[in-house]
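Student: Sequence isn't available, so here's the structure alone:
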């Protein structure tokens, strides 16, 4: 993977080129735009980049920063696609109307319909006579494609009292076995070796003729030393892997971590409040994956809301699957609801709430990356920065919202905007909170689909993608706060949209 092109006096951010070209289209694609007229994040991700820009065919347009010729080409592509994008927006409005008429509530409309609307705009142009019937058929087709894999189906499946009782019993049994059951995935050999070592130590203790308190203390010291060695090995390999991220070559460190079961090691450490992975004082061992001292035993649950979801490892079975079903654009690729629930019982009681070892290792790498994120440039984070840290931190610090937050952080004056932006600035002081939460959700989605991270390049694409997502989300929140602060009182008092719940 080539290193990202760095900004120069001649280059322009690709995001800025897209933003200005989009605004030049006028009010036509309004339903694909945010309140300020810029394209929505999903518009860029689902329509502009894959369907208009098509970096796979035009790799020169795939960089974060574009030279004058590339920027002009990108601008021209978007302007030339203007009529089709306006038609896409009109089809999206029509599909949302059909969705409401049919009473469909599952899934995010943007995820489900954006690309279908572009296809309709390409095939039919702007909606005309008969478009209502076409829109209705598309909504029904997308709904049927889920094959009953909906939040409503999940709620119905868990509504049966007998089934809930069985699930509660299965969860209790799986939780009791969690520290003795062998790990899944490629770490089986490592876990077997650890079990054999433990059995050998126990046998030696049982057969010792003169065992006493000192012998027990020595055995405990030996175990502690072995755990410390494993932790040190995981830290060393994680640093090597992160330093190889984004570079032209690979590194055997990632495969070594997977083979040694270092993700499982970290997950089981959380159950006994063991830390030492991050190299800094004051950081919770879970990095926000749980709000408890140790992760609690999962419950079955009966409802969920995006506005009140707890930390990932504190979620019920219902909440874990609610997120999967709500965020899946291609639900037909998921197992059926009964199978989803059955698998989630074991997964929720596994180390880090994940089955696949490569995904568990990605949590460890993500944590090492996350605690070294330093958007404000304070230099108060972990030493030993890697190539991954330099790439992500450099991107963060070029954000205008981060630059303003940095000024607010070092200033003795209070936030002139009444605290709205100060709250966002605080988020930049602990960026690992949002990062780890979003990383876990994406890894959980892959685990549900049996999609491991095969190599370091795949893991880095995931880690870097989450960092970009968190950065863009923070940017959107800053813009929203600025709009609210500058809006007239009547406009600022408009109630926000209701969160999704079930």
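Tutor: That came through, no problem. These figures come from a predicted structure and were not determined experimentally.
Student: CA only for contacts and neighbour counts going forward, please
Tutor: OK.
Student: Now for the residue nearest to residue 19 when sequence neighbours are not counted: which residues touch it?
Tutor: Spatial nearest neighbour of residue 19, chain neighbours left out: residue 38 (5.8 Å); criterion: Cα to Cα, 6 or more residues apart in numbering. Neighbouring residues of residue 38 by Cα atoms under 8 Å, 6 or more residues apart in numbering: 19, 22-23.
Student: who's in contact with stretch 290-305?
Tutor: Against stretch 290-305 from outside (Cα under 8 Å, 6+ apart): 155, 158-159, 164, 167-168, 171-172, 175, 270-273, 311-319, 322, 348-349, 499-502.
Student: quick one: buried residues of it?
Tutor: Going by neighbour count (16 or more other Cα atoms under 10 Å), the buried part of stretch 290-305 is 290-291, 294-304.
Student: Between the two ends of it, how far is it?
Tutor: The first residue of stretch 290-305 is 18 Å away from its last residue (Cα to Cα, to the nearest Å).
Student: quick revisit: from the contacts of residue 38, which land in helices?
Tutor: 19, 22-23 (DSSP state H).
Student: and residue 143, how many residues sit next to it?
Tutor: Per other Cα atoms under 10 Å, the neighbour tally for residue 143 reads 21.
Student: what about it, which SS state?
Tutor: helix (DSSP: H, G, I helix; E, B strand; the rest coil).
Student: List just the nearest of the buried residues of stretch 290-305 to residue 394.
Tutor: residue 290 (28.9 Å; Cα to Cα).
Student: Let's verify that closest one: helix, strand, or coil?
Tutor: Of the three states, residue 290 takes coil under three-state DSSP.
Student: Against residue 219, how distant is residue 319?
Tutor: Computed as Cα to Cα, the residue 319 to residue 219 distance reads 42 Å.
Student: more crowded one of those two?
Tutor: Per other Cα under 10 Å, whichever of residue 319 and residue 219 has more neighbours is residue 319, with 24 against 15.
Student: name the helices or strands packed onto the helix or strand harbouring that one?
Tutor: Using DSSP states H and E, residue 319 maps to helix 317-327. Here helix 317-327 touches helix 151-158, helix 337-348, going by 3 or more Cα pairs under 8 Å, 6 or more residues apart in numbering; DSSP states H and E.
Student: Now do that helix against helix 151-158, angle only.
Tutor: Interaxial angle, helix 317-327 versus helix 151-158 (axes from the mean of the first three to the mean of the last three Cα atoms, to 10 degrees): 160 degrees.
Student: Contacts for helix 317-327, please.
Tutor: 106-108, 111, 149-151, 154-155, 298-304, 309, 312, 331, 340-341, 344-345, 348, 445.
Student: this is the comparison structure:
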């Protein structure tokens, strides 16, 4: 189903511009597209944005909402890459065939080959004579570059009984050596965090913040993590949220285990994950695994990291969790005004963006309608997401920061930290928008529920 039209002159979501431009390219892109014809999420993440749009060179196209002129430029870039994108799809099909012939099963093919296929399309154009040999060489090269950094290799590494026993002992020792602190130890961090968030939401923010740097120097992230181990209440400035903001399903996290397997559909909360689960996502999402430490080092460092405050080593990343938590408890997409006291310019910037989502305003009214949920639960679940946005926000933020921690990529300046914090907020907002649209489509396709959904979505029903 093509995306709905947008009034001329209005800013347009970048994702919508990309999807429409992609559909306009026509056939030949099936290997890079979903069943409905839109580009796959990994196609956008690994090919369209970094290799076609290139926001690093065109920062005006790196925002989530584009003015008409920028939207036209972005669409023109995608149209101009049509031939290369079709060739990329052909190379990807060929590489998957070579992968099957070689019996390679480790890693996600899209993560491993999408960018290499674009490079092949740029260098060679569409596959021609000798392309099978090239494809085979690329698959072998990628497999060698992994250096054993695969989910299957991790599974085998952690299956050794002697190694498992040693890792269990190391986890237990690291966990028992933790030190907790009372909530009073984070009082000064609360003041500094508010100052940083006030700066972040203000126009023309500087690249460095004395308050942000002082949080790092004072190890405020470490203090917060230790306070949460002690089940300290009220550290985020709110009374309705659990102290760990969904980072654990327990009152306090337990000593992590080694683990034997993982699935993205059933992953535990971040601080409840096993060693295997923590590294599973890192390996699954890494397009360039050669940049990761060798597997034994990767596992060894994760033992200590899993027992560190907030489950992270780097202090700048822990401080970013603190800032994210302070921001998350003030997210208010429904505009209820609850807990408005003490909110900063960062809160106002994120909340105002969420509330002016023109494409889903009616759907939001429907999700909080007091009338019966016409589909028996999906809309109520979406409404709950809007009432507790901090849960999805903190989970997504932690995963991003954990990935940076594994790669030794700190956030040394406030501008970099804010880019991550704001980016996660946008990501959660876009994800909720997509889920609302999906629910509405399902309702419209079900006899007897469409009229109830429309009635519940009327402006006076919220």
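Tutor: Great, that's in hand. Everything numeric in this text was worked out from a predicted model, so none of it was measured.
Student: picking that back up, now the buried members of the contacts of helix 317-327 of the first structure.
Tutor: Among the contacts of helix 317-327 of the first structure, those buried by neighbour count (16+ other Cα under 10 Å) are 106-107, 111, 149-151, 154-155, 298-304, 312, 331, 340-341, 344-345, 348, 445.
Student: Endpoints of stretch 265-282 of the first structure, how far apart?
Tutor: By Cα to Cα, one end of stretch 265-282 of the first structure lies 21 Å from the other end.
Student: okay, it sits on what stretch of the second structure?
Tutor: Using TM-score structural alignment, stretch 265-282 of the first structure corresponds to residues 223-240 of the second structure.
Student: chain center to the matching stretch: distance?
Tutor: Centre-to-centre, stretch 223-240 of the second structure and its host chain are 24 Å apart (Cα atoms, centre = their mean, to the nearest Å).
Student: Quick one: residues in contact with that stretch.
Tutor: 178-183, 185-186, 190, 243-244, 251-253, 309-310, 322, 325-326, 329, 339.
Student: Any quick PyMOL command for the buried ones out of the contacts of residue 38 of the first structure?
Tutor: Buried residues within the contacts of residue 38 of the first structure, by 16+ other Cα under 10 Å, are selected in PyMOL with:
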select buried, resi 19+22+23
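Student: which of the contacts of residue 38 of the first structure still touch in the second structure?
Tutor: Using both residues aligned by TM-score structural alignment, their matches' Cα atoms under 8 Å, the second structure keeps these contacts from the contacts of residue 38 of the first structure: 19, 22-23.
Student: sorry, back to before: the helix holding residue 319 of the first structure maps to which residues in the second structure?
Tutor: The alignment of helix 317-327 of the first structure onto the second structure (TM-score structural alignment) covers residues 275-285.
Student: That stretch against the first structure, how far on average?
Tutor: Superposed on the first structure, stretch 275-285 of the second structure shows a mean distance of 1.3 Å to its aligned residues (mean Cα distance after the TM-score superposition for the first structure).
Student: list the buried ones in that stretch?
Tutor: By neighbour count on 16+ other Cα under 10 Å, the buried set for stretch 275-285 of the second structure is 275-284.
Student: coming back round to it: kindly indicate which of the kept ones among the contacts of residue 38 of the first structure lies nearest residue 420 of the first structure.
Tutor: residue 19 (25.2 Å).
Student: ok, whatever residue of the first structure lines up with residue 378 of the second structure - how many residues close by?
Tutor: Superposed on the first structure with TM-score structural alignment, residue 378 of the second structure falls opposite residue 420. Counted with other Cα under 10 Å, residues neighbouring residue 420 of the first structure total 15.
Student: Now do residue 420 of the first structure against residue 377 of the first structure, distance only.
Tutor: Taken as Cα to Cα, the span from residue 420 of the first structure to residue 377 of the first structure is 21 Å.
Student: which of the residues in stretch 342-351 of the second structure are buried?
Tutor: Neighbour-count burial for stretch 342-351 of the second structure flags 343-348, 350-351 (criterion: 16+ other Cα under 10 Å).
Student: can you put those in a markdown table and add distance to residue 126 of the second structure and secondary structure?
Tutor: Formatted as a markdown table, those follow (distance: Cα to Cα, whole Å; DSSP: H, G, I helix; E, B strand; the rest coil):
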| residue | distance to residue 126 of the second structure | secondary structure |
| --- | --- | --- |
| 343 | 54 | coil |
| 344 | 52 | coil |
| 345 | 50 | helix |
| 346 | 47 | helix |
| 347 | 48 | helix |
| 348 | 49 | helix |
| 350 | 44 | helix |
| 351 | 46 | helix |
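Student: Show me the residue sitting in the middle of the second structure in space.
Tutor: Centrality entry for the second structure: nearest residue to the mean C-alpha point is residue 396, 5.0 Å, by Cα atoms, centre = their mean.
Student: which residue in the first structure lines up with that residue?
Tutor: Match for residue 396 of the second structure (TM-score structural alignment): residue 438.
Student: how would you label its match: helix, strand or coil?
Tutor: Recorded secondary structure, residue 438 of the first structure: helix (three-state DSSP).
Student: That one is in contact with residue 465, isn't it?
Tutor: No. Shown here, residue 438 of the first structure and residue 465 do not form a contact pair, counting by Cα atoms under 8 Å, at 10.3 Å.
Student: Determine the residues that are contacts of both of these two.
Tutor: Common neighbours of residue 438 of the first structure and residue 465 are not found (criterion: Cα under 8 Å, 6+ apart).
Student: who touches stretch 172-187 of the second structure?
Tutor: So stretch 172-187 of the second structure is contacted by 220, 223-224, 226-230, 232-235, 255, 303-304, 307-308 (Cα under 8 Å, 6+ apart).
Student: where exactly do the helices run in the stretch 1-150 of the second structure?
Tutor: For the stretch 1-150 of the second structure, the helices defined by DSSP state H, counting those that start in this stretch occupy 14-24, 41-43, 68-80, 82-102, 109-124, 131-145.
Student: Please work out the angle formed by the directions of the longest one and helix 109-124.
Tutor: To tie it back to what came earlier, the one meant is helix 82-102 of the second structure. Using the same axes, to 10 degrees: helix 82-102 of the second structure against helix 109-124 is 120 degrees.
Student: what comes up buried for helix 82-102 of the second structure?
Tutor: 82-99.
Student: gap between it and the chain center?
Tutor: Worked out by Cα atoms, centre = their mean, helix 82-102 of the second structure lies 27 Å from the chain centre.
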